[in-house]
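*Asks:* predicted model, plus sequence, below.
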Amino acid sequence: MIIKGVIKGVIKGVAVIAALACGPALAQDYPTKAVTLITPYAAGGATDGYTRAFGEYLERVHGLGV
């Protein structure tokens, strides 16, 4: 009975390692074009100002238009 538990543990471990190894292989470059930020509140408010500041930050970091 102990052997069955060990085998199940090994299989689960191999499955987790395989899943983690596939992540970088499936990754895509993002963003490849301009990003649009939509603020669902009126212009001139606090949320609008925060979104504009965040957009400027994204432009500096990614080098693409926001």
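*Replies:* Nice, I can see it.

*Asks:* only C-alpha atoms from now on, for both contacts and neighbour counts.
*Replies:* Fine.

*Asks:* got the buried residues for the helix ranked longest in the chain?
*Replies:* Scanning the chain for the longest helix, with DSSP state H as the assignment, gives helix 2-26. Of the residues in helix 2-26, none count as buried by neighbour count, 16 or more other Cα atoms under 10 Å.

*Asks:* which helices and strands sit right next to that helix?
*Replies:* With contacts taken as 3 or more Cα pairs under 8 Å, 6 or more residues apart in numbering; DSSP states H and E, helix 2-26 sits against no other helix or strand.

*Asks:* show the subsequent helix or strand relative to that helix.
*Replies:* helix 46-62 (DSSP states H and E).

*Asks:* okay, pairing it with this:
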Amino acid sequence: MTMSLKDASTKSLIDELSNRTGIKVVSTGLYGEYDLRKKYDADRETVSAEMILIVDHLEA
């Protein structure tokens, strides 16, 4: 039986992806204050996040 992605928790998906070939997990920190905002959206209000995923490239 195949599980649907919409039924998986975000944590489960992150845990799975972090163990894939080509994925590098690094700890980062801030050197100063920051504002996290959507770049290409009319709604430019500040966004808060516990984790940020950076995708360097996607394989087909």
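*Replies:* Yep, that arrived. Note that the coordinates shown come from a computational prediction; the quantities given were computed from them, not determined experimentally.

*Asks:* can you pull the TM-score for these?
*Replies:* With the length set by TM-score structural alignment, normalised by the length of the second structure, the two chains reach a TM-score of 0.20; 29 aligned residues with a Cα RMSD of 4.1 Å.

*Asks:* residue 21 of the first structure and residue 14 of the first structure, how far apart?
*Replies:* Distance, residue 21 of the first structure to residue 14 of the first structure, using Cα to Cα, to the nearest Å: 10 Å.

*Asks:* correction: the previous question concerned residue 48 of the first structure.
*Replies:* 47 Å.

*Asks:* ok, now residue 59 of the first structure?
*Replies:* Look at residue 59 of the first structure and residue 14 of the first structure: by Cα to Cα, they are 40 Å apart.

*Asks:* got the buried residues for the helix or strand in which residue 11 of the second structure is found?
*Replies:* Using DSSP H and E, the element containing residue 11 of the second structure is helix 10-18. Neighbour counts over helix 10-18 of the second structure (16+ other Cα under 10 Å) mark no residue as buried.

*Asks:* just checking, what packs against it?
*Replies:* Using 3+ Cα pairs under 8 Å, 6+ apart, helix 10-18 of the second structure sits against no helix or strand.

*Asks:* for residue 60 of the first structure, see how far away residue 52 of the first structure is.
*Replies:* Residue 52 of the first structure is 13 Å from residue 60 of the first structure, where distance means Cα to Cα.

*Asks:* burial check on residue 57 of the first structure, number of neighbours?
*Replies:* For residue 57 of the first structure, the neighbour count with other Cα atoms under 10 Å is 13.
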